[in-house]
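1. Sequence and computational prediction follow.
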Amino acid sequence: MRFFSVAVLVMLSLLACSEVFGPNETVSRAYGDYIYASKEGALESGWLPREIPVSAHEIVESHNVDSNEMWVRFNYENEGMSGFIDGCEVRSNPLFPNARRTRRNAPWWPERLMQGKENEVLVGYTFYWCPRMIHASTELPAQVAIDHPGRVIWYWVGRQ
């Protein structure tokens, strides 16, 4: 009986903590393509950049509402790519996102694009620093990794 009472108190404490500290502040979503993402309000809410190409498909995004960090992945076709990276500069030394926070908030993000991997040679990638990407009505600095052979864009915003 004593074990049962302790177990109930532990469960109630955990429930109280989850209510006090609120729900997980990270949201992840997937969209089949640009049109679906647009209809779902992903561009208007600011969780996807307005510059995302219309040819984007297989879109996955995670964002943390407290830290404003964002991780976005999508496949692309050549159409619209120049518009996506207009105003960005090629960077040979990207600042990868924080590994611990990225693993927690975007577990689908590849390890090779996290802090601690900066010195690895990533063949087939081009990295960009974008000082102003539009998210809803806010301009944010972002980084982009283009995996040319895989035709995948990796896009991140936030603390390093």
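-> Good, I have the coordinates. Since this is a predicted model, take the numbers as computed values, not measurements.

2. CA atoms for contacts and neighbours, from now on please.
-> Will do.

3. Can you tell me the SS state at residue 51?
-> Of the three states, residue 51 takes coil under DSSP: H, G, I helix; E, B strand; the rest coil.

4. Quick check, it in contact with residue 84.
-> Yes. Using Cα atoms under 8 Å, residue 51 is in contact with residue 84, at 5.0 Å.

5. pretty sure residue 25 contacts residue 67?
-> No. Residue 25 sits out of contact with residue 67 when judged by Cα under 8 Å, with a separation of 9.0 Å.

6. alright, now check it against this:
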Amino acid sequence: MSRRLLLIPATAALLSLTACMSDVQDAKYSSQIEAAKAGAIDQGWVPRWVPEGAINLRETHNLDSNESLLAFTLPAQPAWQPPAFCQPADAAQLPAPAFERKWAPTSFDGYQTYACQPPEAGPGLAHALAIAPDGRSVLVWSSSR
């Protein structure tokens, strides 16, 4: 009986430890500057080309696959243009984001969508960008799908 009582907390502790070691991580930053200070840009989870004026950054990434999802808000002025390595593309031709989050849209109706080939991109991942009709909400993702 006492072995059984010891086994229950040990199992619970192991499950908790396993949950803490997830390969998928989420982060929030109030600004691009905060993301840079936290190392998210140097680690590659927030692209270097995200404008310094970007705010409300939310990102999710998988440490093993390098798939990622990033949302941010642009300042009202001046109008922002995606980097030159992003070309307009039909949303249906883009890979679906690897993650679903409440803060990320699941439909890109009305969005300006782009296929991107960043120079620092690794093999096996497709990169995409979507700008909401308001011109301020941006979603960026890399996916192996």
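-> Yep, that arrived. Quantities reported herein were computed from a predicted structural model and do not represent experimental measurements.

7. What does the TM-score come to for these two?
-> Scored against TM-score structural alignment, normalised by the length of the second structure, the superposed chains reach a TM-score of 0.78; 139 aligned residues with a Cα RMSD of 2.7 Å.

8. Okay, strands next: where are they in the first structure?
-> 26-33, 57-64, 70-75, 89-90, 125-135, 138-147, 152-157 (DSSP state E).

9. Take those and write them to JSON lines, including distance to residue 11 of the first structure and mean neighbour count.
-> Listed next are the strands of the first structure as JSON lines, based on distance: least, Cα to Cα, whole Å; neighbours: other Cα atoms under 10 Å:
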{"stretch": "strand 26-33", "distance to residue 11 of the first structure": "23", "mean neighbour count": "16"}
{"stretch": "strand 57-64", "distance to residue 11 of the first structure": "27", "mean neighbour count": "21"}
{"stretch": "strand 70-75", "distance to residue 11 of the first structure": "33", "mean neighbour count": "23"}
{"stretch": "strand 89-90", "distance to residue 11 of the first structure": "52", "mean neighbour count": "14"}
{"stretch": "strand 125-135", "distance to residue 11 of the first structure": "40", "mean neighbour count": "19"}
{"stretch": "strand 138-147", "distance to residue 11 of the first structure": "41", "mean neighbour count": "18"}
{"stretch": "strand 152-157", "distance to residue 11 of the first structure": "37", "mean neighbour count": "21"}
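
10. out of everything not next to it in sequence, what's closest to residue 105 of the first structure?
-> Spatial nearest neighbour of residue 105 of the first structure, excluding adjacent residues (Cα to Cα, 6 or more residues apart in numbering): residue 26 at 6.1 Å.
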